[in-house]
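> how would this look folded up:
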Amino acid sequence: MDVIRLLDVRPDPLSVDEVLAAVSDRGAGGTVVFIGTVRELDGGRDVTSLDYEAHPSAGETLRTVAEKVAADTHLRALAAVHRVGHLEIGDIAVVVAVAADHRQEAFAACRQLIDDLKAQVPIWKHQRFDDGGEEWVGSP
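Okay, the predicted model is just below:
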């Protein structure tokens, strides 16, 4: 079975259960899940909502990131899903998960996966604040 079990960039609400099920592996001694949510404060400003937009290459770039993490680590399974579109405070924006033989490998790989996803996958956040301001985060 392929280590990369689920990758997607989608407008629908994300399911932690779906991602966790994708990395389920009877041989894993450690499974780590990271859930990124929309927070109400950013830089001391009250966030009202945000929108994520993705470049058409986002899915392909996500696969490249996942393949590198899989090649750099010893994993049993890996999954990553990022939401696009309009999100409210508390909504889940991203879920990544990995399963490995041991917890140390799982923690390290999960951190690498989310860090590389945020740094390399062309997904941009448009935040709106209650003071009427707005900003783009991660845009070129």
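
> drop to CA atoms for contacts and neighbour counts, all remaining ones
OK.

> Just the element for the residue nearest in space to the middle of the chain, please.
With distances taken as Cα atoms, centre = their mean, V94 lies nearest the centre of the chain, 3.6 Å away. If you go by DSSP states H and E, V94 is part of strand 92-100.

> The structure of the following sequence is requested for comparison with the preceding one:
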Amino acid sequence: MDHIKLVSNKINSEEILSLVTSPNCGAISTFIGTTRDNFENKKVLLLEYEAYEPMAITEIKKICNAIRDKWPVEHIAIYHRLGSVPVSEASVYVAISSVHRQESLDAVSFAINALKASVPIWKKELYETADETGPTSAWKANAECFWSQNNKTPDANVS
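Reported below is the predicted structural model:
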């Protein structure tokens, strides 16, 4: 079963793990992307995420389908946080269960790379360094997304 969610509150790791746990699976692999406190010698206070939600959900479903075409996995959970995400909190959580570890490890790696390449979610960093209008910020271009690479289709082949 696939569990896809865009959330505005703190991501609940226990909830996600309970969704992918299965008695016939010997592996659950995860990826948790967190807000770090620095970028290019700037102190990061938090990240802000925005998404075109209907399209984001559709693209994440395509990723789940592509995973199921490539690996025999049991459950997939992909949660992404929207809004403000403070330092050290999770912005994205991917968990995948399978009978054996290699399938879930490979599927999680594929999932996060495909998500970064094809899902319309945008990130803004808010920095401690201030000017007269307050803390500075910058929208971050995701170099991995296909629309920033001269309209190439994503390497993840999730279409």
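
> Give me the TM-score for these two chains.
Laid over one another, the chains give 0.91 as their TM-score (TM-score structural alignment, normalised by the length of the first structure), with 137 aligned residues with a Cα RMSD of 1.4 Å.

> what do we get in the second structure for the residue nearest to the centre of the first structure?
Counting by TM-score structural alignment, V94 of the first structure lines up with V92 in the second structure.

> Same question for the nearest residue to its match once chain neighbours are set aside, what's its three-state structure.
Distance criterion Cα to Cα, 6 or more residues apart in numbering; nearest residue to V92 of the second structure, sequence neighbours excluded, is H80 at 4.4 Å. Three-state assignment for H80 of the second structure (DSSP: H, G, I helix; E, B strand; the rest coil): strand.

> Check the mean deviation of the strand holding V94 of the first structure from the second structure.
Here strand 92-100 of the first structure, set against the second structure after superposition, deviates by a mean of 0.7 Å using mean Cα distance after the TM-score superposition for the first structure.

> Walking through the second structure, point out its strands one by one.
2-7, 27-34, 38-39, 42-51, 73-81, 83-86, 90-98, 121-131, 134-140 (DSSP state E).

> one step back: which elements pack onto the strand holding V94 of the first structure?
helix 16-23, strand 30-37, strand 77-83, helix 103-120 (3 or more Cα pairs under 8 Å, 6 or more residues apart in numbering; DSSP states H and E).

> Can you check which part of the second structure the first one sits on?
With TM-score structural alignment applied, helix 16-23 of the first structure matches the range 13-20 in the second structure.

> residues of the matching stretch that come out buried?
Of the residues in stretch 13-20 of the second structure, 16-17, 19-20 count as buried by neighbour count, 16 or more other Cα atoms under 10 Å.

> about what we covered before: so the residue nearest to the centre of the first structure touches H82, yeah?
Yes. Judged on Cα atoms under 8 Å, V94 of the first structure makes contact with H82 at a distance of 4.3 Å.
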